[in-house]
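Novice: Prediction below, plus the sequence it came from.
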Amino acid sequence: MSGPEEPTRPSRLGPEPPTTRIPSGPDAPTRPTERGSPSVTRRIGGVVRGALADTRPLRTPAYRRLWLAGVVTVVGSQLSVVAVPTQIYQLTGSSAYVGLTGLFGLVPLVVFGLWGGAIADVMDRRLLLLLSGGGIALSSLALWVTAASGVGGVWSVLVLFAVQTALLAINQPTRNAVIPRLLPPGQLPAANALNMTVQQVGAIAGPLLAGVLIPVVGLPTLYLVDAIALLATLWATWRLPALPPESAVNRRAGARQVIEGFRYVALHKVLLVSFLIDVVAMGFGMPRVVFPEMAHTVFGDPIAGGPALGLLFAAIPIGMVVAGLFSGWLTRVRRQGVAVTFAVCTWGVGIALFGLSGSLWLAVLFLALAGAGDMVSSAFRNSMLQTVATDEMRGRMQGVFTVVVVGGPRIADLWHGPAADAIGPSAAAAVGGFAVIVGAIVVVAVFSVFWRYQAPAAAE
């Protein structure tokens, strides 16, 4: 966020004038009034401008093309996020099978996520983006063929999903590594904010659009739309200049470098707990695997999916966007360990209440509450990582961060599915939410250094 520096409002010196008569003439002083005062107008304008996103990065053509293409492709990718679990539930009628997406997504995510950033440091990043992006588009086309033809069954869907996840795990850190080569350092925070805004808006629009499109055009079409949308990003990537490694040294991206990153985490307890508490929050509390069954059995959608399914998938991102719009207070919080603990517990409360609710609108409200807690937690944990980690370790820490953020929900998928078959989807979600609260309290009690952590005073 940026905005013009606020002018200092002049203070009145001396006693009040003895009369309320306002002098007239060209030399008369201007007396501020409640309405129409230039000073008040400038203040309001400054506050409004300071609250809006900094769009300076969009003046750079290469970044602008990538960002505008992202507006299209992120919606398409979210269509596939809804389509995969919904298709598996259609094929099997079992949330346990839907939960297998956790296993088939977690393994490639961990393997290729930890190496994705390292690979991006040793080859031309433009070429790597083209290869991985093209592979993602082809995997979406393959999913479309399986869904439209019925060939292959559930195991074909799971294998293609695993391949696509591996390609995404390479593409995402590479894309993040490209941005600093396109923009000056002072614009990187604004660029990251613009990227996050697009992702969350897509996470809202995509599921809602999926809920509307499935009854009209059928589920297979969602994959086709995703593949076509990816052409926009491939075009924007093709327009980039060559982006080879800046260093002439032939660096390696091996297991040794990855292990060094894990050792660094183990030596810095604040980083360790920031990762661990997110694993607790997502691993216990992310209930997305039960959304198709709850939409059908609790909220009345047809088994093929409908508006309730789209609302459930969109609710958490809605809460994150709303919390982001009112996030100015975050910069004034120094007790970040305390803030993360309360934010994670808020996530757990929202998920538990979602599981206990029988009304669709209450379910959406509680999921949005959970999303707001997740946004606050993510913001502070990112700040901790950037502050505590030294510069030479931040790349590997970001790799670990990516695996934790995306891998935690995969762990939740693994147990939510069987639990939903055993005790019902609503009860499984509620149990997960309560487990988050207990787990977060236990982790912080064991590692009290996290609770005491304060951001440096200079960060205020």
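Specialist: Cool, the structure landed.

Novice: contacts, neighbours, all on C-alpha from now
Specialist: OK.

Novice: So residue 249, which state does it fall into?
Specialist: coil (DSSP: H, G, I helix; E, B strand; the rest coil).

Novice: residues contacting the nearest residue to residue 346 once chain neighbours are set aside?
Specialist: Spatial nearest neighbour of residue 346, chain neighbours left out: residue 373 (5.4 Å); criterion: Cα to Cα, 6 or more residues apart in numbering. Residue 373 makes contact with 320, 343, 344, 345, 346, 347 under the criterion Cα atoms under 8 Å, 6 or more residues apart in numbering.

Novice: ranking these by neighbours, who comes first?
Specialist: Greatest neighbour count in the contacts of residue 373, by other Cα atoms under 10 Å, goes to residue 347: 32 neighbours.

Novice: Am I right that that one is in contact with residue 368?
Specialist: No: the criterion here is Cα atoms under 8 Å, and residue 347 misses it with residue 368 at 9.2 Å.

Novice: didn't residue 183 look like it was pressed against residue 56?
Specialist: No: using Cα under 8 Å, residue 183 makes no contact with residue 56, being 9.8 Å away.

Novice: Looking at these two, which has the bigger crowd around it?
Specialist: A direct count of neighbours by other Cα under 10 Å for residue 183 and residue 56 places residue 183 higher, at 18 against 13.

Novice: Residue 91 versus the more buried one, what's the distance?
Specialist: Applying Cα to Cα, to the nearest Å, the value for residue 183 to residue 91 is 46 Å.

Novice: Repeat that for residue 420.
Specialist: For residue 420, the distance to residue 91 - Cα to Cα - is 17 Å.

Novice: neighbour count winner among the two?
Specialist: Remark: of residue 420 and residue 91, residue 420 carries more neighbours, 23 against 15, as counted by other Cα under 10 Å.

Novice: let's bring in a second one:
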Amino acid sequence: MHVRARSIPSPDAPVSAAPGSGRRGLLVDLSPLRESPAFARLWIGGAITGIGGQMTIVAVGLQVYDLTASTFAVSLVGVIALIPMICFGLYGGMLADAFDRRTVALTAAVVTWVSTAIIAVLAWSGSELVWPLYLLTTINAVSTTIVGTTRQAILPRLLPARLLPSAAALSGIAAGVMVTVGPALAGVLVAGVGFRWTYTIDVVLFVAAFLGIASLPKILPEGGVSRLPGLASLVDGWTFLRTAPNVRMTFIVDIVAMTFGNPRVLYPAVGTLLLGGGAITVGVLTAAGAVGTLLSSLDSGRLGRIDRQGRAIERAIIVYGLAIACFGAVLAWVTFSGTATHDAADANLPAIVIAAIALAVAGAADNISSIFRMTILQAAVPDAVRGRLQGVFTVVVTGGPRVGDLYIGLAASAFALWVPALAGGLLVVVLVWTLVRVQGAFRRYDARTPTP
């Protein structure tokens, strides 16, 4: 079955411009919002909806703990959803390459909205059952994954290639706002008005997603559809990936970075056993990465001028690895200097500040790498297979940190808290430096002539 692609109607078509035209400032580049009203609506709707989604994620964890008094029960909220998220990330990519992407995103958004609404109804009914929360949050995570996969496949149809780095930076800003404002609001609302109103507010905020998606034109894959969703379609996507060394390398270096350089699971033990400060230190270390992400996104004007994006990814990930190694070195210094403290009220402030700065640098470097990796994926991959490759990207960014959690946990248990971050960060530097020299074409990748 072949489906003919349709171009985006002219009212929302991006304004064309020659590469390099239109001087952009050094700070955040708002050109994508100005030049494509469709992108602007999608971005604003996604940001508002993301805040509500983060509220619900935090509120569900709090409610599960309130019902069970079990940290393990809370952890199952994410664990149960992991495999379905990976599977439907791939399936969502196939859907995006087979049907109108606007319809796929809108249908998945409806499922997300309905699952959130049912959670709210259960809260208003006074239900004390935990299993419906597991089921509904899994459905919610799956449909949100499909929305995200399809949305990323839509963006290159709304914007010229020269604005894709700026659009990715704007997405980083939106993500930074989501993960800072959403959880904070959830804590305030749950404490102030309870679970019922917290979920209900998310249901209302989600209307913004419909406004962003429903206003899009029809977006069918360019070049027609050779296969409907299924195993053969998935094989076609993987076959293309085998012939796309630059795109493949973006996945590989990200897996390396997230496997060996993602020390988030150390934070509770670090706050309790090394740096002191307890939960406050954990919050500071967690927020540091988000702050780095947000600050680096504000420099999208400069990032949009970089053409050697493969080399930029290499350098960003090397800086990331060095920053994580610096974080590990702080932990090692505290350990061997005898300044470790278990006292929540007597924190080692100098060490916490240095560790937070290192993690902020890591967050900024990771975001810059993400901006260019996403740009290469969107610009170099043909539209007909972009959804499936975006699905693989979703699997990488979802699964990589979980594998990293396993490495960090095992290494910390076998050796010491400082070992996995210090050794892992240095390993990231060595592996990425080696990989990009084995495949020299990746370092020569030029955004002016994107090749997969």
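Specialist: In hand now; what should we look at? Worth saying up front: this structure is predicted, and the values here are computed from it rather than measured.

Novice: picking that back up, now do the same for the residue nearest to residue 346 of the first structure: its match in the second structure.
Specialist: Counting by TM-score structural alignment, residue 373 of the first structure lines up with residue 365 in the second structure.

Novice: now do residue 281 of the first structure
Specialist: By TM-score structural alignment, residue 281 of the first structure lines up with residue 257.

Novice: For its match, which residues are in contact?
Specialist: 317, 320, 321, 428.

Novice: which residues does the first one contact?
Specialist: Residue 317 of the second structure makes contact with 253, 257, 365, 366, 369, 428, 429, 432 under the criterion Cα under 8 Å, 6+ apart.

Novice: Please give the three-state secondary structure assignment for it.
Specialist: Applying three-state DSSP: residue 317 of the second structure is helix.

Novice: What's the separation between it and residue 197 of the second structure?
Specialist: 41 Å.

Novice: and what of the second one?
Specialist: Note on residue 320 of the second structure: its distance to residue 197 of the second structure, by Cα to Cα, is 40 Å.

Novice: residue in the first structure matching residue 443 of the second structure?
Specialist: Per TM-score structural alignment, residue 443 of the second structure is aligned with residue 454.

Novice: Its match sits in which helix or strand?
Specialist: Assigned by DSSP states H and E, residue 454 of the first structure falls within no helix or strand.

Novice: Hmm, it is touching residue 335, no?
Specialist: Yes: at 4.6 Å, residue 454 of the first structure counts as touching residue 335 under the criterion of Cα under 8 Å.

Novice: what's the burial count for residue 267 of the first structure?
Specialist: Residue 267 of the first structure, neighbours per other Cα under 10 Å, totals 10.

Novice: now swap in residue 17 of the second structure and tell me
Specialist: The number of residues packed near residue 17 of the second structure is 10, by other Cα under 10 Å.

Novice: and if you look at residue 190 of the first structure?
Specialist: 18.

Novice: helix, strand or coil for the nearest residue to it once chain neighbours are set aside?
Specialist: Spatial nearest neighbour of residue 190 of the first structure, chain neighbours left out: residue 54 (5.5 Å); criterion: Cα to Cα, 6+ apart. Under three-state DSSP, residue 54 of the first structure falls in the coil class.

Novice: What does residue 54 of the first structure correspond to in the second structure?
Specialist: Checking TM-score structural alignment: residue 54 of the first structure goes with residue 30.

Novice: From what I see, its match and residue 165 are in contact.
Specialist: No: here residue 30 of the second structure does not reach residue 165: they are 11.2 Å apart, not a contact under Cα under 8 Å.

Novice: Would you mind telling me which of these two has more residues around it?
Specialist: Between residue 30 of the second structure and residue 165, counted using other Cα under 10 Å, the more crowded position is residue 165 (30 against 18).

Novice: The helix or strand encompassing the more buried one vs the first structure, average offset?
Specialist: Assigned by DSSP H and E, residue 165 of the second structure belongs to helix 164-192. Once fitted to the first structure, helix 164-192 of the second structure is off its aligned match by 3.4 Å on average (mean Cα distance after the TM-score superposition for the first structure).

Novice: how about the residue nearest the centre of the second structure, what does it touch?
Specialist: Closest to where the C-alpha atoms of the second structure average out (Cα atoms, centre = their mean) is residue 397, at 6.7 Å. Listed by Cα under 8 Å, 6+ apart, the contact partners of residue 397 of the second structure are 254, 255.

Novice: for the one helix or strand residue 436 of the first structure maps to, which positions count as buried?
Specialist: Taking DSSP H and E as the criterion, residue 436 of the first structure maps to helix 425-446. Neighbour-count burial for helix 425-446 of the first structure, counted by 16 or more other Cα atoms under 10 Å, picks out 425-437, 439-441, 443-444.

Novice: related to what we said a few turns ago, the helix or strand hosting the match of residue 373 of the first structure: which residues count as buried?
Specialist: If you go by DSSP H and E, residue 365 of the second structure is part of helix 349-380. Using 16+ other Cα under 10 Å as the burial criterion, the residues of helix 349-380 of the second structure that qualify are 351-352, 355-380.

Novice: Tell me what angle the following helix or strand past it forms with helix 349-380.
Specialist: Downstream of helix 349-380 of the second structure, the first helix or strand assigned by DSSP H and E is helix 383-414. Between helix 383-414 of the second structure and helix 349-380, the angle comes out at 160 degrees (axes from the mean of the first three to the mean of the last three Cα atoms, to 10 degrees).

Novice: Tell me which residue of the first structure lines up with residue 291 of the second structure.
Specialist: In the first structure, residue 291 of the second structure lands on residue 318 (TM-score structural alignment).

Novice: how far away is residue 50 of the second structure from residue 415 of the second structure?
Specialist: 38 Å.

Novice: Who are the packing partners of the helix or strand hosting residue 91 of the first structure?
Specialist: Following DSSP H and E, one finds residue 91 of the first structure within helix 61-92. For helix 61-92 of the first structure, the packing partners by 3 or more Cα pairs under 8 Å, 6 or more residues apart in numbering; DSSP states H and E come out as helix 95-120, helix 153-182, helix 188-217, helix 220-238, helix 291-297.
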